[in-house]
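J.: pasting a predicted model and its sequence here:
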Amino acid sequence: MASKPAPDATRRSEKSRRAIYAAALSLVAEAGYPKTTVEGIAARAGVGKQTIYRWWSSKADVLLEAFLDLAEQTARPAGHDGDGHETAGIPDTGDLAADLKAVLRATVDELLDPRFDAPARALAAEGVVDERLGRVFVARLLEPQLQLYVARLRSARDAGQIRRDVDPRIALELFVSPLAQRWLQHTGPITYDYTDTLVDYALYGLAPR
């Protein structure tokens, strides 16, 4: 009598992991971060609580990994340069203002996407309280994105489009930080017009031209 093949533990683990990711993201969106629990995530995912604790130490860690996975799954495709060559990160068309406005408009779309909004806010808030989580959130998600701006601004500096003495890592904060603050604190609408204006102010200043 032929024996049945052994269950594929790897496939089963991946299925459970995906179910846990989905459960964590949906619960945070529906109930908010404070009311989301490991027990609730486990129940919705159809796994035992011990399964979650075998892979993660807290609900914050579950949510962080789920959010990073979501970001990776929905990552925007690479752009193209002026010659039609595919590029990694922010496109370099030779027009710095247009390139920055385009990527910030894409960021607006992402910030207004319900799939991202609740978990991103939860992680940003929890990262202020939990220093370890905050460092991981910055290192694994925020800093890689900021480095794309650094590379584009460095290219603009090399092309003579911005001052030679400009530090790209500081310069990017002129438009990224106000957007993040407005989004986090609900101090105004998040729109394309707003981010376009941030770029204009950052590149051209406030003095009369």
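T.: Great, that's in hand.
J.: going by C-alpha atoms from here, please, whenever you check contacts or count neighbours.
T.: OK.
J.: buried stuff in the longest helix along the chain?
T.: Across the chain, the longest stretch assigned as helix under DSSP state H is helix 9-31. Neighbour-count burial for helix 9-31, with 16 or more other C-alpha atoms under 10 Å as criterion, is recorded at 16-17, 19-29.
J.: with stretch 96-107 instead?
T.: 96, 97, 98, 99, 100, 101, 102, 103, 104, 105, 107.
J.: pull the most distant pair out of those residues.
T.: Pairwise distances across those (C-alpha to C-alpha) peak at 16.5 Å, for the pair 96 and 107.
J.: ranges for the strands of this structure?
T.: All strands of the chain, identified by DSSP state E, fall at 79-80, 86-87.
J.: buried deepest among the ones you listed, which one?
T.: strand 79-80 (a mean of 16; mean count of other C-alpha atoms under 10 Å).
J.: report all helices and strands that that strand contacts.
T.: Packing contacts for strand 79-80, counted by 3 or more C-alpha pairs under 8 Å, 6 or more residues apart in numbering; DSSP states H and E, involve strand 86-87.
J.: mind giving me the packing neighbours of the strand it packs on?
T.: Going by 3+ C-alpha pairs under 8 Å, 6+ apart, strand 86-87 lies up against strand 79-80.
J.: how far away from the center of its chain is the strand it packs on?
T.: Taking C-alpha atoms, centre = their mean, to the nearest Å, one finds the center of strand 79-80 at 19 Å from the center of the full chain.
J.: OK, contacts around the closest residue in space to residue 80 that isn't next to it in sequence?
T.: Of all residues not flanking residue 80 in the chain, residue 86 sits nearest, at 4.3 Å (C-alpha to C-alpha, 6 or more residues apart in numbering). Neighbouring residues of residue 86 by C-alpha atoms under 8 Å, 6 or more residues apart in numbering: 78, 79, 80.
J.: ok, and here's another one to check against it:
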Amino acid sequence: MVKKPAPDATRRSERSRRAIYAAALALVAEAGYPKTTVEGIAARAGVGKQTIYRWWPSKAEVLLEAFLDLGEQTAREAGQEPYSVPDTGDLAADLKTVLRATVDELLDPRFDAPARALAAEGVVNEQLGRQVVGKLLEPQLQLYVDRLRAAQDTGEVRAGIDPRIALELFVSPLAQRWLQRTGPLSHGYTDTLVDYALYGLAPR
């Protein structure tokens, strides 16, 4: 008799993981975070809930990892580095490029629901909040810091400026408008944020 090849546990685990990611993102978009459960994710992914608990302690961690993976996958499909800030030598143009891409992502239904769920849950769940900041926000903010420091080296930004504070001039207003829906998100809006941040409000 011809022996059948042994099942590849690694491939099976990867298929299960991807199914769980997809299920978590879909359920949050359809039912909202409060109604999304580990049992529901497991049922939709076609796995046992113990499979989920073997890899993640709660639905919050499942969603965070699924969201991070979504960002990486989307960037790869577009032929881009995930969460990158370009350096063409023109700081204003580079910031406008990355903020326009951020607006596109925030307006994408695939990103909007899980991002809002993570932001809201992170406020009341201190442990998740630290993970969101550490795994998602800080790596992105550090890219802005690095780009602003490069601009300091070329004289586009004053030497005494603290990049970590400076980036809040354009990142924070965008986050506030998105979170609280205080106005429309558009490329024109983020372009204006960059212009105000770099050139100020006083007459030139």
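T.: Right, received. Where do you want to start? Nothing here was measured: the structure is a model prediction, and the numbers come from that model.
J.: TM-score for these two?
T.: After superposition, the two chains reach a TM-score of 0.94 (TM-score structural alignment, normalised by the length of the second structure), with 201 aligned residues with a C-alpha RMSD of 1.5 Å.
J.: wait, which of the strands of the first structure is closest to residue 155 of the first structure?
T.: strand 86-87 (12.9 Å).
J.: aligned partner of residue 197 of the second structure in the first structure?
T.: Here residue 197 of the second structure is matched to residue 202 in the first structure, going by TM-score structural alignment.
J.: one more: residue 152 of the second structure?
T.: In the first structure, residue 152 of the second structure lands on residue 157 (TM-score structural alignment).
J.: hmm, residue 170 of the second structure is touching residue 190, no?
T.: Yes: if you go by C-alpha atoms under 8 Å, residue 170 of the second structure and residue 190 touch, sitting 7.5 Å apart.
J.: show me where the second structure has helices.
T.: For the second structure, the helices defined by DSSP H occupy 9-31, 38-45, 49-55, 59-77, 91-107, 109-124, 126-131, 138-153, 163-166, 168-180, 187-199.
J.: hang on, residue 94 of the second structure packs against residue 84?
T.: No: with contact defined as C-alpha under 8 Å, residue 94 of the second structure does not reach residue 84; the gap is 10.4 Å.
J.: burial measure for residue 136 of the second structure, as a count.
T.: Neighbour count of residue 136 of the second structure, defined by other C-alpha atoms under 10 Å: 16.
J.: roughly how far does it sit from residue 29 of the second structure?
T.: Remark: distance between residue 136 of the second structure and residue 29 of the second structure (C-alpha to C-alpha, to the nearest Å) = 19 Å.
J.: thinking again about what came up before, list the contacts for the match of residue 152 of the second structure?
T.: By C-alpha under 8 Å, 6+ apart, residue 157 of the first structure lies in contact with 163, 164, 166.
J.: wait, which of those is closest to residue 121 of the first structure?
T.: Among the contacts of residue 157 of the first structure, residue 166 lies closest to residue 121 of the first structure (C-alpha to C-alpha), at 31.1 Å.
J.: how much space separates that closest one from residue 156 of the first structure?
T.: Distance from residue 166 of the first structure to residue 156 of the first structure, by C-alpha to C-alpha: 10 Å.
J.: with residue 18 of the first structure instead?
T.: 41 Å.
J.: before we move on, what about residue 10 of the first structure?
T.: For residue 10 of the first structure, the distance to residue 156 of the first structure - C-alpha to C-alpha - is 46 Å.
J.: and what of residue 30 of the first structure?
T.: 43 Å.
J.: with residue 131 of the first structure instead?
T.: Distance from residue 131 of the first structure to residue 156 of the first structure, by C-alpha to C-alpha: 34 Å.
J.: which one's more surrounded, these two?
T.: Counting neighbours by other C-alpha under 10 Å for residue 131 of the first structure and for residue 156 shows that residue 156 has the greater number, 19 against 11.
J.: my guess is the more buried one contacts residue 164. True?
T.: No: when contacts are counted by C-alpha under 8 Å, residue 156 of the first structure is not listed as touching residue 164 (9.5 Å).
J.: which one of the strands of the first structure lies nearest to residue 116 of the first structure?
T.: Residue 116 of the first structure lies closest, by C-alpha to C-alpha, to one member of the strands of the first structure: strand 79-80, at 21.9 Å.
J.: run through who's touching the closest one.
T.: So strand 79-80 of the first structure is in contact with 86, 87, 88, 89, 90, 91, 92, 93, going by C-alpha under 8 Å, 6+ apart.
J.: again with stretch 10-21 of the first structure
T.: By C-alpha under 8 Å, 6+ apart, stretch 10-21 of the first structure touches 41, 42, 44, 45, 46, 47, 52, 62, 63, 65, 66, 67.
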